[in-house]
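> With the input below, show me the fold.
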Amino acid sequence: MIKTLRGLAHKYFSDEEAVILFLLLLFGTGFIILFGAMLAPAIAAVIVAFILQGLVTKLNHLGVPELVSIIGVFLIFLGVLIAFLFGLLPLIWGQVTSLAGEAPRIFREMQSYLELLPQQYPALISMEGVNTIYTQVTTEAGRMTQWLVSFSLASIPDLVALLIYMVLLPILVFFFLKDRRALLASIGKLLPPQRPMMVRIWNEVNLQCANYVRGKAVEILIVGGVTYVSFKFLGVPYAALLSLMVGLSVVIPYIGAAVVTIPVAMIALFAFGWGSQFIWVMAIYGIIQALDGNVLVPLLFSEVNNLHPVVIIVAVLFFGGIWGLWGVFFAIPLATMLKAVFSAWPVNDQRLSAPAERA
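Predicted coordinates for the structure are as follows:
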């Protein structure tokens, strides 16, 4: 056992930089776990600035001065944030409350559909099972409706904190963009002066994560926008809410699309019934998902190392268990970062060096 551990330590931690980097990763992970909720605006601002930095760099390559590029990109971000807060967010919240008000009618229709299943498939489905499913669904829906009704009174402190975050976020994003080099230089002073391995790993992580995060931001906008236009054209109710859910579902490959398909199908079914309109809605939704997976994803992520589906599911379960919803949302970027670190990690393989030494 001791010999095995010594061999692993010699293989992966023979370089002094590897030991320092490993300790930094442990310290950073512990720091985020302990103080992540407190520093949520700063962490969100770092992620947003990281996404926007790619556009600043492209403008610099086109000959635009850096300060002008930063101000222009920041104004675009500020306009998108204001449009979301005062345009899209009230629309979505209105549709959520409207959907909660129509929940009793939807569940009555769902009960009528479920009661037909035991008659059509008596060998597979029983009336007791249908009643159990209906009771569980209605109970959860009742809790959700009660939460929506009491939201305005019970969550006033959360709303105040959200308003503070909305003020702090643009300020932090601007300074992270403007003083990026100075901040990185200050962090670099805390590291060893000679750090070729850290620079190589940083370049790999920066390339993979930057391409992934920026590509996902573009994918969310495209998929969500196309879904909204399509559902609005087809007359699907709650088009804004459904398009937001479909857009955000691309953050979690495989799992997100499977989960979002259920509310899309349910709302289309209750709005149009079993007919041609329902088939059109589901066909258009399937075409959007197919184009996203087979055209848009290869186009946006051609330079990113794809993760295996098993790795994606494990990452979602692991980080979701640690950080809840935010862990699910950032599971794939974190897994991509870890894969980039492991790919660039120095390995001292004695089996490869032994033949060369004997020669």
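> Going by C-alpha atoms from here, please, whenever you check contacts or count neighbours.
OK.
> May I have the secondary structure class of A49?
Put simply, A49 is helix when judged by DSSP: H, G, I helix; E, B strand; the rest coil.
> In space, what's closest to it - neighbours in sequence excluded?
V173 (5.4 Å; C-alpha to C-alpha, 6 or more residues apart in numbering).
> Can you give me the distance of that neighbour to I187?
18 Å (C-alpha to C-alpha, to the nearest Å).
> Please compare these two by neighbour count and tell me which comes out ahead.
V173 (23 against 10; other C-alpha atoms under 10 Å).
> thinking again about what came up before, which residues lie in contact with the residue nearest to A49 in this structure?
Counting by C-alpha atoms under 8 Å, 6 or more residues apart in numbering, V173 makes contact with A45, V46, V48, A49, F74.
> this one as well, want them side by side:
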Amino acid sequence: MGQADRPFVTLVYSVALALMAGYLLVIGKQILVPILFAIILCYILLESARGIGRVPGLTRSPTWLRHIFTLLAFAMVLTLLTSITTENAQALAQRVPEYEMRLNVFINDVSERLNLQEQPSWTALRNMMGTDINLGQITSRMLGVLASFGTNMFLVLLLAAFLMLESAGLSAKVTRAFETREQSDAIINIFHQINAQIGQYLAAKTAINLCLGFISWVIMALIGVDFAMFWAVVIGLLNYIPYVGSLMGVLFPTLLSVVQFGDMATTVTTAITLTLAQMLMGNIVEPRLLGRLVNLSPFVVLVSLVVWGSLWGIPGAFLAVPMTSIVTLILAGFPATRWISVLLSSEGKI
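This is a model prediction of the structure:
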């Protein structure tokens, strides 16, 4: 093989490797997604446990005790959120016929204001769009998704608990796994960087999402939006998804306000106040708390959202930022791939 052919061969091998990796990610979704969520959750729990250790009076508390406390606390919160979302989703499914009636009244009111000769209905609009949009079926599917999500999260929590137990001896295992001290130190350094950066990011992001969910709940409760607690939980979860999540978080309760109140002024008020809450957290609070914890350019974040979302759907959208950040830190740890990490970063600094 000639010297001139080597770059071309390397490119072909790289493309083939990327295609194979993408194929394996798609077919291994059912296995890989819970494991990766467990890794992400482990980062959140470990950073929360370290945060508890920095609280005055708890600095000398045993590490194992803090780990158990964070696990139990998360299990309690997960149980509470699962109960809230399931109960509210079931109540929402029961009220779907009432919402469809109110939606017809709202459509008729709008048509009267526009002086339309023939007043349309929800059924007529569905037929005109050529789609069979059934609110009852959509709600039933949502219930199934929530039930599956709750079950999978308890599996993720179990996996995360074992990962926390394994984390203490990880450095010793890496040292024994490699022949030279330089190799093991390089790998351990990468692990430390990932633990510090991703752990702090996820812990801060979780705190921000909890605050956003609480603020959104207060806003919707004051306006009188049905199932305010349920939508607050949804908003907090969707905010893990960059860009798209905040938009969807405002869209869902705003659409509900249309069929609930049938009043454009209330709908606009709901949309504006929820958007202001999103802007407050996203443009003021997040930059101050997160800072340079996620050193990714906005374009890379958007591309990662598209790629991981295409591979794994909604779970991929949740994992897009932390997974891409982990990949970037791994690439930065080796001289041969450091240039890729620099290109993916926000300011070209690693």
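> Distance to P192 of structure 1 and neighbour count added to the contacts of V173 of structure 1, as a markdown table?
Output for the contacts of V173 of structure 1, formatted as a markdown table (distance: C-alpha to C-alpha, whole Å; neighbours: other C-alpha atoms under 10 Å):
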| residue | distance to P192 of structure 1 | neighbour count |
| --- | --- | --- |
| A45 | 27 | 23 |
| V46 | 24 | 17 |
| V48 | 28 | 21 |
| A49 | 26 | 24 |
| F74 | 33 | 22 |
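> Spatially, which two of those residues are the most separated?
V46 and F74 (13.5 Å; C-alpha to C-alpha).
> Q193 of structure 2 reaches I330, doesn't it?
No - the pair Q193 of structure 2 / I330 is not scored as a contact, 9.2 Å apart, by C-alpha atoms under 8 Å.
> ok so, going back, out of the contacts of V173 of structure 1, which one sits closest to P253 of structure 1?
Comparing these against P253 of structure 1 with C-alpha to C-alpha picks out V48 as the nearest, at 21.3 Å.
> could you measure that closest one against F318 of structure 1, distance?
Taken as C-alpha to C-alpha, the span from V48 of structure 1 to F318 of structure 1 is 24 Å.
> swap in P192 of structure 1?
Distance from P192 of structure 1 to F318 of structure 1, by C-alpha to C-alpha: 32 Å.
> go on, P65 of structure 1?
43 Å.
> ok, now I267 of structure 1?
In this view, I267 of structure 1 and F318 of structure 1 are 31 Å apart by C-alpha to C-alpha.
> Also A42 of structure 1?
23 Å.
> just to revisit the earlier point, give me the more crowded residue out of P65 and F318 of structure 1.
A direct count of neighbours by other C-alpha under 10 Å for P65 of structure 1 and F318 places F318 higher, at 15 against 12.
> Map A172 of structure 2 onto structure 1.
Counting by TM-score structural alignment, A172 of structure 2 lines up with A185 in structure 1.
> so can I have JSON lines of the contacts of V173 of structure 1 showing distance to H308 of structure 1?
Below are the contacts of V173 of structure 1 laid out as JSON lines (distance: C-alpha to C-alpha, whole Å):
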{"residue": "A45", "distance to H308 of structure 1": "29"}
{"residue": "V46", "distance to H308 of structure 1": "27"}
{"residue": "V48", "distance to H308 of structure 1": "26"}
{"residue": "A49", "distance to H308 of structure 1": "28"}
{"residue": "F74", "distance to H308 of structure 1": "35"}
